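A.B. asks: here's my sequence, what's the structure:
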Amino acid sequence: MSSLPEPVTAGGEDHAVTGVPRPWFAVAVAVLAQTLVLLDNTILNIALDTLADPVRGLGASSAELAWAVASYSLVFAAGGFAGGALADRYGPRRVLIGGLLVLAGSATVAAFSVNATELIVTRAFMGAGGALITPATLAVVSRHPPAAARTRAIAIWASSGGVAVALGPVAGGLLLSHFHWGAIFLLNLPVAAVCLAGVVKLVPELLYAGRRVLDPAGLALSMLGMGSLVYGIIEGGGRPGWTSPLTIVPVLAGVALLVTFVLVQRGRERPGFDVRLFAAPRFSGGTVALLLLFFGLAGQLFYCAFYLQGVRGLSPLAAGAVMTAAAGGIVTGNQLSPAVCKLLTVRWATVAGICVAAATFGAYLFFGPGTPVAWIVLMLLVQGAGIGAVVAPMTAEMMAALPAGHTGAGAAINAATRPVGSTLGVAVLGSILAAGYRTAILPALADLPPSARDRVLDSAESARSVAVVLGRPGLAAAANDAYLHAMSVAAIWTLGLSLAGVLPVIACFRPRK
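C.D. replies: The predicted model follows:
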């Protein structure tokens, strides 16, 4: 690798401030900001039913709701590389302040959206704010604490995902019970204000003697490439399907743009984003493993939500309460991971965590209409513990493999694995789920009118609605059976693809000499 900038301790604008007197206060601010970013990615799910209502919400269609959810992750993933480069160029403190301002401002506009299109656009701007915040927060927790405490700091940072998973559905349900739906976005304002005050008071500058030159062309290629790829994946999971030009063209264009980006960056002496960071086996192997893990997690949580609310008949708030078990497990696994790694080594601790999580993904093969809720809670708790045991040590190892001056770029890649993996998981596994449902429900459509048949084919939720209108409880039962069949098929794919994550861990995390 070429020579990379390192922080120095002398005074001056281009120098890092070291010897932070209260590093854990800076970590606390970074963790709170990261929790806010992830909360915005989970809290909307509980409000989708309200937003679809023309009286209580916006009367949004199912496609519009899908894009309201996806636009955040799409821009978050595409903009993460730019956020990391900006953090390296201007320092994580300044980028963190900018990201919080963008997030708070766009959330305010989203709260007062008058139609679904406006909501989709403002959610995209919220994703841009998150793309600035996440790599900056990881750079803070990776560099400010003493070296001996950094693994613990990253474990706490990684726990923010579990906290967000727990708070999102519950906080959203409580707000929707008492206020207008826009309250779920206005929640950002007081939290962002606390974070901004904390950054100003408690987070010092962390700049580098050789501040990296911005590369607008390279950033544009990375953002357009990632955006086009993710867009195509989202379309593939929807009505157009994987063989549609609406899917194939953007996916191929995204791949071509990303390949061009890599070639351009490799040819520069001081690239805006050094793709040679992937030459570090632990960094590249960890990226693949985390991508596959979040692929399985997001896809599984997607069909779990429909299972709990559709097949089991739980309210959104009750379903959210059940799913908080996964969050509790993630936090527990994060905190126990340092001790487990000392006992088993990082390599085998993460392999064990992936295997535990994959086993819980496969547990859906045994779920039916009468499975006790307590078993589901236990499964989600164990699942979260397995995932938590992987994320913290994996992230710490990946960041430790990077030169100090490139923590922002490395943090951007690390952060991008989550939304990219999640988007892939929902798109691919959602497509498998839909295809399995349509195949299984066909025998129940024989004597239905054409308009009702089309609605029943759309989803199990639509089938239950048609069953109520037509007074045919047997159709609702058939929809539940078809969904359970589809969920079993999706669970097999989730199990297999998630287990594939152990291969890069075994290959790349060999003991250091």
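A.B. asks: contacts, neighbours, all on C-alpha from now
C.D. replies: Noted.
A.B. asks: how about the strands in the chain?
C.D. replies: In the chain, no strands are defined using DSSP state E.
A.B. asks: so how far is stretch 107-127 from its chain's centroid?
C.D. replies: The chain centroid and the centroid of stretch 107-127 are separated by 19 Å, computed with CA atoms, centre = their mean, to the nearest Å.
A.B. asks: swap that for stretch 274-294, sorry
C.D. replies: With CA atoms, centre = their mean, you get 16 Å for stretch 274-294.
A.B. asks: what's it in contact with?
C.D. replies: Contacts to stretch 274-294, defined as CA atoms under 8 Å, 6 or more residues apart in numbering, come from residues 1, 262, 265-266, 354, 387, 391, 394-395, 397-399, 401-402, 409-410, 413-414, 417-418, 420-422, 425, 497-498, 500-502, 504-505, 507-509.
A.B. asks: let's see 6 Å
C.D. replies: For stretch 274-294, contacts defined as CA atoms under 6 Å, 6 or more residues apart in numbering pick out Met398, Thr417, Arg418, Gly421, Ser422, Ser498, Gly501, Pro504, Val505, Cys508, Phe509.
A.B. asks: so which of those comes closest to Ala66?
C.D. replies: Ala66 lies nearest to Ser422 out of the contacts of stretch 274-294, by CA to CA, at 13.9 Å.
A.B. asks: my read: that closest one touches Gly296, true?
C.D. replies: No. Here Ser422 lies out of contact with Gly296, judged by CA atoms under 6 Å, at a distance of 7.7 Å.
A.B. asks: between the two, who's got more neighbours?
C.D. replies: Gly296 (29 against 25; other CA atoms under 10 Å).
A.B. asks: how close does the more buried one get to Pro504?
C.D. replies: 16 Å (CA to CA, to the nearest Å).
A.B. asks: what does Ser160 give?
C.D. replies: Counting by CA to CA - Ser160 and Pro504 are separated by 25 Å.
A.B. asks: Gly59 too?
C.D. replies: 45 Å.
A.B. asks: for Gly328, same thing?
C.D. replies: For Gly328 relative to Pro504 (CA to CA), the value is 27 Å.
A.B. asks: the two - which one has more neighbours?
C.D. replies: Taking other CA under 10 Å, Gly328 and Pro504 do not tie; Gly328 has more neighbours (23 against 18).
A.B. asks: quick one, helices of the stretch 351-500 of the chain?
C.D. replies: Taking DSSP state H, counting those that start in this stretch as the criterion, the stretch 351-500 of the chain contains helices spanning 373-400, 407-441, 450-458, 460-470, 473-499.
A.B. asks: ok now stretch 91-103, how far from the chain's centre?
C.D. replies: The answer for stretch 91-103 is 20 Å, by CA atoms, centre = their mean.
A.B. asks: please generate a structure for the following sequence too, so the two can be compared:
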Amino acid sequence: MTTPPVPAPRIPEAVHRRRWAILGVLMLSLLIVVLDNSILNVAIKTISTPAPTGLGATQSELEWAINAYTLVFAGLLFTAGLIGDRVGRKKVLLGGLVVFGVGSALAAESGSPGQLIAYRALMALGAAFVMPATLAVLMNVFEREEQPKAIGIWAGGVGLAIAIGPITGGVLLDHFWWGSVFLINVPIVLLALALMVWLVPDSRDPRPGRLDPVGVALSVVGLVLLVYGIIKGGELADFTDPQVLATIAAGLVVLAAFVVFEKRSDHPSLDVTYFKNKVFSAAMAAIALVFFALMGVTFFAVFYTQSVRGYSPLQSGLLMLPLAAAQMIFAPRARLVVDRFGNKVTTGVGLLLLAGMLAAFAGFEADTPIWVLEVVFFLMGAGMAHVMTPTSVVIMQALPREKAGSASALSNTFRQVGGALGIAVLGSVLSTAYRTGIEGKLGHLPAGLRETAGESIEATLGVAAKLGPQGGALVTPADDAFLHAMHVTALCGTVVAILGALVAFLFLPGKPPARQEGKEEQELVAAAE
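C.D. replies: Model (predicted):
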């Protein structure tokens, strides 16, 4: 009896040899996209300062400088993944980086808040093509058995970027003008472009089928309307506003039309039958819920450390280091936990750990020892690492390698929409609870100032500073009102993380018996059949 021939690996040997160097280039590209989103947080105060120090941006203009990026980024992610599958991921990566670099240079030289908002949208256009392509290329340079390890390192890179953004921003603002937080992207983009041309191979779907312009248009319009409605609801701190409800409803209707159209199309952009796979759908839901909770907590944590505790932007950024350190330590190793306990236990316990740390924020006061915050951040990072890595592996391996761009884009779209919802919904909870808590303390202020001072803790402290010694009486009530609002918001985030854990425990696969491990791979790709 002859031994059957061993199938040759699908990855070319020349590519296989340099796969770790390629991963390094992909992480450099990913770094600037994620870093830029977090770096802006520490520059908000400076940009709101009148010229020449800043741009004199209003609260609404600052929100749209952040939201314009989120809106364009989330709206185009899915379409960008499809284009990468069709025309080639390397081409899309290079083009996206060029657009992102040009947008960064223009944003650094903005002469008004309106220009900054427009250039941030241009940066997001480039970033939308970079983010899904990095994970799609990764899936095409690593064999299946190495993909969990590579995805773990990739996920650790996301955590690193989230943490070093505020630190980098703080250092730059200490020594240069506000535009430096955008200009820093340009040399990194040039380095990434050079390395990418040299090292990264191109890949695409060999059978992409016919174009689906109607499906693409419906996905973009639906996602933009949905995310815009979410952002607007958070901005108004009122999700019952008719404009907000109408926009969100319109987005959901268009997305429903997209699903119906794709089910009936003989050349769909997205094979919606993938979502019949409970494992695939549960992984998508878990990653959306974890980012909902995480983005909401990082939003109020910045105000807690700077406004209540009095730390500088740089110091606040340094306080986030344990979060990044935990992700860098645990994300590449999470696959070992999955091998031992399975996706269900690893992801579910990770979400429960995140829920516990969110609940811990409900006990924080103005004089809580700062080392407690550091421990909480570290454990949050550990929990998140054990959610991101296994869910990303499940999502990416559930679709054929040729559809890696679509899988990555779907994963990132759910992540971005979850994060936007987290900031909008939990931000709205924070704002409403703060206003309720501070209103009774502003009775002695003139009517105009009273409305301004009630918007946020920053607004209250700003009014207090303008009033001089008389304003000192507002500081303690502002801190108390914010802490109460933070406690309420943290508990809301806790509930969301617990829901994510329930989804994981109910639908993600457990650890298969040793003899069935090969069979599990077939189950994970069942959605593609």
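A.B. asks: list the contacts for the aligned partner of Gly436 of the first structure in the second structure?
C.D. replies: By TM-score structural alignment, Gly436 of the first structure lines up with Ala433 in the second structure. By CA under 6 Å, 6+ apart, the contact list for Ala433 of the second structure reads Ala485.
A.B. asks: residues in the first structure aligned with stretch 215-224 of the second structure?
C.D. replies: Taking TM-score structural alignment, stretch 215-224 of the second structure hits residues 218-227 over in the first structure.
A.B. asks: mean per-residue distance, that stretch to the second structure?
C.D. replies: Compared with the second structure after fitting, stretch 218-227 of the first structure deviates on average by 0.9 Å (mean CA distance after the TM-score superposition for the first structure).
A.B. asks: mind listing residues that contact that stretch?
C.D. replies: Ala78, Gly79, Ala82, Gly254, Leu257, Leu258, Phe261.
A.B. asks: repeat that for 8 Å
C.D. replies: 74-75, 77-79, 81-82, 253-258, 260-261, 264-265, 272-273.
A.B. asks: number of residues surrounding the residue in the first structure that Ala283 of the second structure lines up against?
C.D. replies: In the first structure, the residue matched to Ala283 of the second structure (TM-score structural alignment) is Gly286. Neighbourhood size, Gly286 of the first structure [other CA under 10 Å]: 28.
A.B. asks: how far away is Gly286 of the first structure from Leu229 of the first structure?
C.D. replies: For Gly286 of the first structure, the distance to Leu229 of the first structure - CA to CA - is 21 Å.
A.B. asks: what of Val114 of the first structure?
C.D. replies: 30 Å.
A.B. asks: of the two, which one has the most company?
C.D. replies: Leu229 (26 against 12).
A.B. asks: spit out the contact partners of the more buried one.
C.D. replies: Leu229 of the first structure sits in contact with Pro250, Val251, Leu252, Ala253, Gly254, Val255, where contact means CA under 8 Å, 6+ apart.
A.B. asks: buried ones among those?
C.D. replies: Neighbour counting with 16 or more other CA atoms under 10 Å marks Pro250, Val251, Ala253, Gly254, Val255 as buried within these.
A.B. asks: output the residues you listed as TSV; include the columns distance to Arg150 of the first structure.
C.D. replies: Converted to TSV, these look like this (distance: CA to CA, whole Å):
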residue	distance to Arg150 of the first structure
Pro250	40
Val251	38
Ala253	39
Gly254	35
Val255	35
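A.B. asks: so which of those residues belong to helices?
C.D. replies: Pro250, Val251, Ala253, Gly254, Val255 (DSSP state H).
A.B. asks: ok, those residues vs Ser431 of the first structure, which is closest?
C.D. replies: Val251 (16.0 Å).
A.B. asks: which residues touch the equivalent of the closest one over in the second structure?
C.D. replies: Under the alignment (TM-score structural alignment), Val251 of the first structure maps onto Ile248 of the second structure. Residues counted as contacts of Ile248 of the second structure (CA under 8 Å, 6+ apart) are Leu225, Leu226, Val227, Tyr228, Gly229, Ile230.
A.B. asks: what do you get for Ala155 of the second structure?
C.D. replies: Taking CA under 8 Å, 6+ apart as the criterion, Ala155 of the second structure is in contact with Gln327, Ala331, Pro332, Ala385, Met388, Thr389.
A.B. asks: go with 7 Å
C.D. replies: When contacts are counted by CA atoms under 7 Å, 6 or more residues apart in numbering, Ala155 of the second structure is found next to Ala331, Met388, Thr389.
A.B. asks: now do the same for Ser104 of the second structure: its match in the first structure.
C.D. replies: Using TM-score structural alignment, Ser104 of the second structure pairs with Ala107 in the first structure.
A.B. asks: you'd agree its match is up against Phe185?
C.D. replies: Yes. Ala107 of the first structure lies in contact with Phe185 (CA atoms under 7 Å); the separation is 5.3 Å.
A.B. asks: need the helices for the stretch 201-350 of the first structure, in chain order.
C.D. replies: Going by DSSP H, counting those that start in this stretch, the stretch 201-350 of the first structure shows helices at 216-236, 245-266, 281-306, 316-362.
A.B. asks: closest to Met379 of the first structure out of those helices?
C.D. replies: helix 316-362 (6.1 Å).
A.B. asks: next, the mean deviation of that closest one compared to the second structure.
C.D. replies: Averaged out, helix 316-362 of the first structure is 1.2 Å away (mean CA distance after the TM-score superposition for the first structure).
A.B. asks: same check, this time on stretch 391-400 of the first structure
C.D. replies: Relative to the second structure, stretch 391-400 of the first structure is 0.9 Å off (mean CA distance after the TM-score superposition for the first structure).
A.B. asks: chain center to that stretch, what's the gap?
C.D. replies: On CA atoms, centre = their mean, the centre of stretch 391-400 of the first structure falls 17 Å from the chain's centre.
A.B. asks: how about stretch 45-58 of the second structure?
C.D. replies: The answer for stretch 45-58 of the second structure is 26 Å, by CA atoms, centre = their mean.
A.B. asks: can you pull the buried residues of that stretch?
C.D. replies: Lys45, Thr46, Ile47, Ser48, Gly54, Leu55, Gly56, Ala57.
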